[in-house]
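J.: Just need the structure, nothing else, for what follows:
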Amino acid sequence: MGMDRDISQDLLEQVNQALNQGTALRIQGGNSKAMLGRAVAGEVIDTRGHCGILSHDPTELVLTARAGTPLREIEAVLHEAGQMLPCEPPHLGAGATLGGMVAAGLSGPRRPWAGAVRDQVLGTRLISGHGKLLRLGGEVMKNVAGYDVSRLMAGSFGCLGLLTEVSLKVLPRPRETLSLRLVMDRRQALAKLAEWGQQPLPISAACHDGDTLYLRLEGGAGSVQSARQRLGGEVLDSRFWSDLREQRLAFFNGPAPLWRLSLPATTGELDLPGRQLVDWGGAQRWLKSDAPAQSIHARAATLGGHATGYGAGDASCAPLPATLLRYHRALKQQLDPQGVFNPGRLYPDL
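T.: Reported below is the predicted structural model:
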């Protein structure tokens, strides 16, 4: 077991001081997702001292830990118990923390089959912009507006409050895992994935790099073996999936900016300049492209999705539609009326 420290009072004090002085705070754990969103001017409030797994009952499939706990420590404890975080969150750096995992809301290759980070959040504790320590959720507790506020923390990039504690659903690790490599072009692969998606195949990851389709099968030994016989192809080292998740594949190298496109799974060929990697069976596409940010955002929107630039600073997120912006503003007003937390990280005036 790793360190166990409760510094919630110190964090609360730092927040109240910022509120009194009218200054901004930049929430930071391992800082492994620094390339996402806009730069924040503010005093750093470091969550890493607030760490430790508070409870893990393998039979209940729930784990609760402080936000500064290293993600690798949580994964090691779960692994020991034959369990896992179903959403396979990317670390993108050695020091990734639980709070950062929830705030960034990023999920790995298993996402369409096992759900996203937000689907696994059962409850949180956070320090609000009123300088109060709040407990949200448990199983599910909706606030007055009918939002499940706990889950809204996923992907909020610290703009709504400072997470201090998270309870997560965990799952048993699959009994059998097998990865396959099949040679086919992108058009074929997308057609095949659409077809297989309608069938009871134990696929838990699918990626295409331009000329090869990579598949992961997970489940009981019988179903994995029969799917393998049906699909053919050659066996692949399963490390491929962690290399994909952590952006270690050769595709991610090189100078062109990296874009993540979240698109309807049925989207066909993507007519954008640059190199492409199809992930999540087509629902997530990675793009290395020098095309102007505006044209990438516009193309994603036309297809019914959205694009996020990694390291693109102010161009990373497209402007929000008016209705959505209204909801964001209302939420920010409710939870962080003085705008003390990560101002501008997601959108310029939030």
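J.: switch to C-alpha atoms for all contacts and neighbour counts from now on
T.: Will do.
J.: Let's verify residue 330: helix, strand, or coil?
T.: Applying DSSP: H, G, I helix; E, B strand; the rest coil to residue 330 yields a three-state assignment of helix.
J.: can you count the residues close to it?
T.: Residues lying near residue 330 (other Cα atoms under 10 Å) number 13.
J.: Please tell me how far residue 295 sits from residue 37.
T.: Residue 295 sits 18 Å away from residue 37, taking Cα to Cα, to the nearest Å as the criterion.
J.: These two: who's more crowded?
T.: Between residue 295 and residue 37, counting by other Cα under 10 Å, residue 37 is the more crowded of the two (23 against 11).
J.: Could I get the contacting residues of that one?
T.: Contact partners of residue 37, counting by Cα atoms under 8 Å, 6 or more residues apart in numbering, are 309-314, 316-317, 345-346.
J.: wouldn't residue 50 be in contact with residue 69 here?
T.: Yes: Residue 50 lies in contact with residue 69 (Cα atoms under 8 Å); the separation is 7.1 Å.
J.: Please give the structure of this sequence too, so both can be compared:
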Amino acid sequence: MGQDHDDSTSMMEQVIYALNERVPLRIQGGNTKANIGRRVAGEILDTRVHRGIISYDPTELVLTARAGTPLKEIEAALEAENQMLPFEPPHLGQSATLGGMVASGMSGPRRPWAGSVRDYVLGTRIITGHGKLLRFGGEVMKNVAGYDLSRLMAGSFGCLGLLTEISLKVLPKPRQCASVKLELNTHQALAKLAAWGQQPIPISAASHDGKFLQLRLEGGEGSVKSACERLGGEALDGSYWSKLRERQLPFFDTSEPLWRISVPNNSAVLNLPGKQLLDWGGAQRWLVTDEPAEVVRLAVTALGGHATRFGTHEFPFQPLPEPLLRYHQRLKLQLDPQRIFNPGRMYAEV
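T.: The predicted model follows:
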């Protein structure tokens, strides 16, 4: 699997076979995000043979690669040019692929300040549920249904089509980076973050573990240095952020159910039993609790947010309101009319 290889023809053949025989397909790359979403019954379509960076122009900040390309290979190529994927995608395992990164749509600690995976997808090639290999994005028109399909693929968990190729915008790495931690309770930390959000402080990550507020500062040498002097606190090992992104902190070492909660900026403290870890300046919250799903979702919905449960569960994603569910079903019907791509991965009805 170490060689660059275009396997789009055999992937197309597998899709055509699935359409003719009405066999569902379980799309997977490195399978590192397998514990997110519902279980899919189907014939495995492994994207990892279809791999390799097709083009990378550091001066234009654009990289195009096949979906099965290992994510660490992409990041190594960018690192050699002092560039990065600004949204810090979690790998959650050594074998993570570019296609899985887009399909899961997950971003790391820099997300509120830099944007999401979706924001950096410029274009894609997709095998559709009609058995066609189409290109979307860039200089090419949207599809006839009027959807920006390239961006719709981000976070769709393979339910709308099979990604074969992805073009991304990349960015230079910051010139200077420093991390600090301040001893504050959760209420104090959220209040400080709300106030600092109105000021020119170069924060690019903010996490709170119940006792300490961890901050990362990035930018020019002068601005980072003056921010460190102003904020005070203790120096923090910068590896904290990759451990948070990859869920390798002691917090995540648990047998209890793990929830990822997304709430609006400046939301109040979530009043639920269990232990919590705040990321994204408080907009993303990790919760470990034995509370029933209905109780968790009721509390999160009251804050205007939504909750995703990790591991095997019948309803891992926030149940959709009826009008939104109908929209998802219509979209699935247009793009994958025979429901062969990851059927039911996100919702049983889609």
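J.: re the thing from before, if you count surrounding residues, which of residue 50 and residue 69 of structure 1 has more?
T.: Of the pair residue 50 of structure 1 and residue 69, residue 69 is the one with more neighbours under other Cα under 10 Å, namely 30 against 23.
J.: what's the closest non-adjacent residue to the more buried one?
T.: residue 51 (4.3 Å; Cα to Cα, 6 or more residues apart in numbering).
J.: Kindly report the same for residue 18 of structure 1.
T.: The shortest distance from residue 18 of structure 1 to any residue other than its chain neighbours is 6.4 Å, reached at residue 24 (Cα to Cα, 6+ apart).
J.: In three-state terms, how would residue 31 of structure 1 be classified?
T.: Judged by three-state DSSP, the three-state class of residue 31 of structure 1 is coil.
J.: ok, so of the contacts of residue 37 of structure 1, who is nearest residue 234 of structure 1?
T.: Checking the contacts of residue 37 of structure 1 against residue 234 of structure 1 with Cα to Cα, the nearest one is residue 310 at 32.9 Å.
J.: give the contact list for that closest one.
T.: Residues near residue 310 of structure 1 by Cα under 8 Å, 6+ apart: 35-37, 257-260, 316.
J.: how much space between it and residue 317 of structure 1?
T.: Here residue 310 of structure 1 is placed at a distance of 10 Å from residue 317 of structure 1 (Cα to Cα).
J.: swap in residue 70 of structure 1?
T.: 27 Å.
J.: What of residue 48 of structure 1?
T.: For residue 48 of structure 1, the distance to residue 317 of structure 1 (Cα to Cα) stands at 27 Å.
J.: now residue 230 of structure 1
T.: 41 Å.
J.: more crowded one of the two?
T.: Taking neighbours as other Cα under 10 Å, residue 230 of structure 1 and residue 317 compare with residue 317 leading, 22 against 10.
J.: State the three-state secondary structure for the counterpart of that one in structure 2.
T.: Under the alignment (TM-score structural alignment), residue 317 of structure 1 maps onto residue 317 of structure 2. Recorded secondary structure, residue 317 of structure 2: coil (three-state DSSP).
J.: Would you state the helices of structure 2 in chain order?
T.: For structure 2, applying DSSP state H gives helices covering 8-21, 71-80, 98-104, 111-114, 117-120, 149-152, 186-196, 221-231, 239-245, 293-302, 322-335.
J.: Quick one: list the elements packing against the third one.
T.: Taking 3 or more Cα pairs under 8 Å, 6 or more residues apart in numbering; DSSP states H and E as the contact definition, the neighbouring helices and strands of helix 98-104 of structure 2 are strand 62-66, helix 71-80, strand 162-169.
J.: Now the longest one on structure 1. Mean distance?
T.: Mean deviation of helix 71-80 of structure 2 relative to structure 1 after superposition (mean Cα distance after the TM-score superposition for structure 1): 0.3 Å.
J.: Now find how far off-centre that helix is within its chain.
T.: Here helix 71-80 of structure 2 is found 17 Å from its chain centre; the criterion is Cα atoms, centre = their mean, to the nearest Å.
J.: ok, and what's touching it?
T.: Contacts for helix 71-80 of structure 2 (Cα under 8 Å, 6+ apart): 53, 84-85, 91, 94-98, 101.
J.: Give me the buried positions along that helix.
T.: Residues of helix 71-80 of structure 2 classed as buried: 71, 74, 77-78 (neighbour count, 16 or more other Cα atoms under 10 Å).
J.: The residue nearest the centre of structure 2 and residue 287 of structure 2: what is the separation?
T.: With distances taken as Cα atoms, centre = their mean, structure 2 has residue 106 as the residue nearest its mean C-alpha position (0.8 Å). Distance check for residue 106 of structure 2 against residue 287 of structure 2: by Cα to Cα, it reads 17 Å.
J.: Could you do residue 120 of structure 2 as well?
T.: 28 Å.
J.: quick one, which of the two is more surrounded?
T.: Set residue 120 of structure 2 next to residue 287 and count neighbours by other Cα under 10 Å: residue 287 wins out with 25 against 21.
J.: ok, the residue nearest to the more buried one when sequence neighbours are not counted - contacts?
T.: In space, and not counting its chain neighbours, residue 287 of structure 2 is closest to residue 276: 4.6 Å by Cα to Cα, 6+ apart. When contacts are counted by Cα under 8 Å, 6+ apart, residue 276 of structure 2 touches 209-210, 285-288.
J.: From residue 260 of structure 2, how far out is residue 276 of structure 2?
T.: With distances taken as Cα to Cα, residue 276 of structure 2 is found 10 Å from residue 260 of structure 2.
J.: Common neighbours of the two, please.
T.: Common neighbours of residue 276 of structure 2 and residue 260 (Cα under 8 Å, 6+ apart) are 285-287.
J.: And the strands in the stretch 251-350 of structure 1?
T.: Shown for the stretch 251-350 of structure 1, the strands assigned by DSSP state E, counting those that start in this stretch span residues 258-262, 275-279, 284-288, 306-310.
J.: any chance of those strands in CSV, with distance to residue 167 of structure 1 too?
T.: Output for those, formatted as CSV (distance: least, Cα to Cα, whole Å):
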stretch, distance to residue 167 of structure 1
strand 258-262, 26
strand 275-279, 28
strand 284-288, 27
strand 306-310, 27
